[in-house]
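> next input, structure requested:
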Amino acid sequence: MEFKSLFTGTLRLFIKRIVTLILFNLVGCLLCFTIVLIPTVMAGLMRGMLRYAREGTEPKFGELLRFDGFLQTLLLMVVGGMAISIGLMLLIVPGVVLMVWWMYALFFIADRKMTFGQAMGASKRMVSDGGFWNHFVVLLILAVLNGLGGGLGGLGVLITAPFGLLLMTNAYLASIREITPENCSL
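As a prediction, this is how the structure comes out:
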């Protein structure tokens, strides 16, 4: 993975629509206060960022309330979240490995309309094919960025969260190959 071009390309896209991206993420975060909408909003954030990164069109706020893939997103969040939590309790390393393997699973649900199991398998395969440590570095950069944003009285997250999501979207797009539901497995 070419980190310099990934970062500079993300920065260029982010600056181009900074206000829209901040508002898109802020509305998404506010909608997540209604727990029932969390899976819908998370998938909508991914769809909006994918469309922006691919086509350059502004994310549409209506994406946040589309219920496409609601059940698959909910299952991914519950099953994946529990597995990662258990892994983190078992000496941290297994949880970190699962986090890296599944970091793109929600993108596969939103982008390719895969089931949660297929998405977890596709994400794991993409991470393994692209080099585990490359994707670990992306996740580490995201954690540091959001930690810095949160450390600035929480207001920095208004900038770091949408930038981080766009960075992760670009990492997904840079890494994706022809991974289909038929050729992925956990």
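
> when you work out contacts or count neighbours from here on, use the C-alpha atoms and nothing else.
Fine.

> element containing residue 120, please.
helix 116-130 (DSSP states H and E).

> what about residue 86, how many residues close to it?
14 (other CA atoms under 10 Å).

> mind telling me what element it is part of?
Here residue 86 is assigned to helix 81-89, by DSSP H and E.

> report the buried residues of that helix.
By 16 or more other CA atoms under 10 Å, the buried positions in helix 81-89 come out as 83-85, 87-88.

> and the helix or strand following that helix, how far out from the chain middle?
Later in the chain than helix 81-89, the nearest helix or strand by DSSP H and E is helix 93-101. Taking CA atoms, centre = their mean, to the nearest Å, one finds helix 93-101 lying 15 Å from the centre of the chain it belongs to.

> cool, stretch 108-123 as well?
12 Å.

> check which helix or strand covers residue 142.
Residue 142 belongs to helix 132-151, assigned by DSSP H and E.

> any idea how far residue 87 is from residue 81?
Distance, residue 81 to residue 87, using CA to CA, to the nearest Å: 10 Å.

> here is a second sequence; please produce its structure as well for comparison:
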Amino acid sequence: MLDSRIDQRFKRTWDFFLANVEGLLLGALVVLVGSLLVIPAPWLALNLLQETLECSRSGRRVRWQAAYERKGNFLRSWGITLAMGIPIAIGFMLLIVPGVLLSLFWFHAPMLVADGRSVGDALSESGRIFRARSDWASYFLNWLVLAVLGGVAGLTAFAVILTLPLTLVYLALCYTDETGPVALTTLPKREIVV
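As a prediction, the model looks like this:
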């Protein structure tokens, strides 16, 4: 069965983006500035992804400052970046198909890390979720939406500022649609520095 909710999910993504446009765009700018320095880039992106997930669950507005306030995510962000990035990059070099398969297999891993799991647990749980589904085509279609957003991001710097938040929101909604809503009382405590 194909995922018939992709169009609805993208509309929800757009609505969430419009409701949080200031926080998401400023957060994306923080991530882009951090990417110029390379070292903080995965940490800033994971922080903004975590903030997006929490806000999509709670209904509160996205705070762009969350992109640099969560100090406890630094090692996990680099762990997931290296654990996924190197094998996926090698997979894409080996005739593209292995890279796509690994991307599908670990589709939810960044969200699981943002949800408080360790890197190893996130990778194995993402694989378990993928294997439990009989309609892998829905994963591919959702991955394709993210790939198109990534392709548009490559056009100009302005496109990156718009597509990065859309990508994070879409990824968060894919995750919550797949795993179901989680009660806010079960969310891990996050350190917020004011």
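
> ok, back up a step: report all helices and strands that the helix holding residue 86 of structure 1 contacts.
On a contact count with 3 or more CA pairs under 8 Å, 6 or more residues apart in numbering; DSSP states H and E, helix 81-89 of structure 1 meets helix 93-101.

> residues of the helix it packs on that come out buried?
Buried residues in helix 93-101 of structure 1, counting neighbours by 16+ other CA under 10 Å, are found at 94-101.

> by how many degrees do the longest helix seen in structure 2 and helix 136-153 diverge?
Counting by DSSP state H, the longest helix found in structure 2 is helix 157-179. Following axes from the mean of the first three to the mean of the last three CA atoms, to 10 degrees, one obtains 160 degrees for the angle between helix 157-179 of structure 2 and helix 136-153.

> need the residues that contact helix 157-179 of structure 2.
Residues outside helix 157-179 of structure 2 that contact it (CA atoms under 8 Å, 6 or more residues apart in numbering) are 9-10, 13-14, 16-17, 24-25, 28-29, 32, 48-49, 52-53, 56, 108, 111, 142, 146, 149-150, 152-154, 182.

> out of those, which sit inside helices?
Those of these lying in helices (DSSP H): 9-10, 13-14, 16-17, 24-25, 28-29, 32, 48-49, 52-53, 56, 111, 142, 146, 149-150, 152-153.

> report the buried members of the residues you listed.
For these, buried by 16+ other CA under 10 Å: 9-10, 13-14, 16-17, 24-25, 28-29, 32, 48-49, 52-53, 56, 111, 142, 146, 149-150, 153.

> show me what stretch 73-92 of structure 2 is in contact with.
Under the contact criterion CA under 8 Å, 6+ apart, stretch 73-92 of structure 2 has outside partners 40, 42-43, 46-47, 97-100, 102-103, 106, 109-110, 113, 118-119.

> what do you get if the cut-off is 6 Å, keeping everything else the same?
In this structure, residues lying in contact with stretch 73-92 of structure 2 by CA atoms under 6 Å, 6 or more residues apart in numbering are 42-43, 98-99, 102, 119.

> cool, and stretch 124-138 of structure 1?
By CA under 6 Å, 6+ apart, stretch 124-138 of structure 1 touches 100-102.

> could I get these as CSV with distance to residue 57 of structure 1?
Converted to CSV, these look like this (distance: CA to CA, whole Å):
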residue, distance to residue 57 of structure 1
100, 29
101, 29
102, 27
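
> for those residues, which one is nearest residue 66 of structure 1?
residue 102 (22.8 Å; CA to CA).

> who's in contact with the counterpart of that closest one in structure 2?
Taking TM-score structural alignment, the alignment pairs residue 102 of structure 1 with residue 106 from structure 2. Contacts for residue 106 of structure 2 (CA under 6 Å, 6+ apart) come out as 126-127.

> try it again with 7 Å
123, 126-127 (CA atoms under 7 Å, 6 or more residues apart in numbering).
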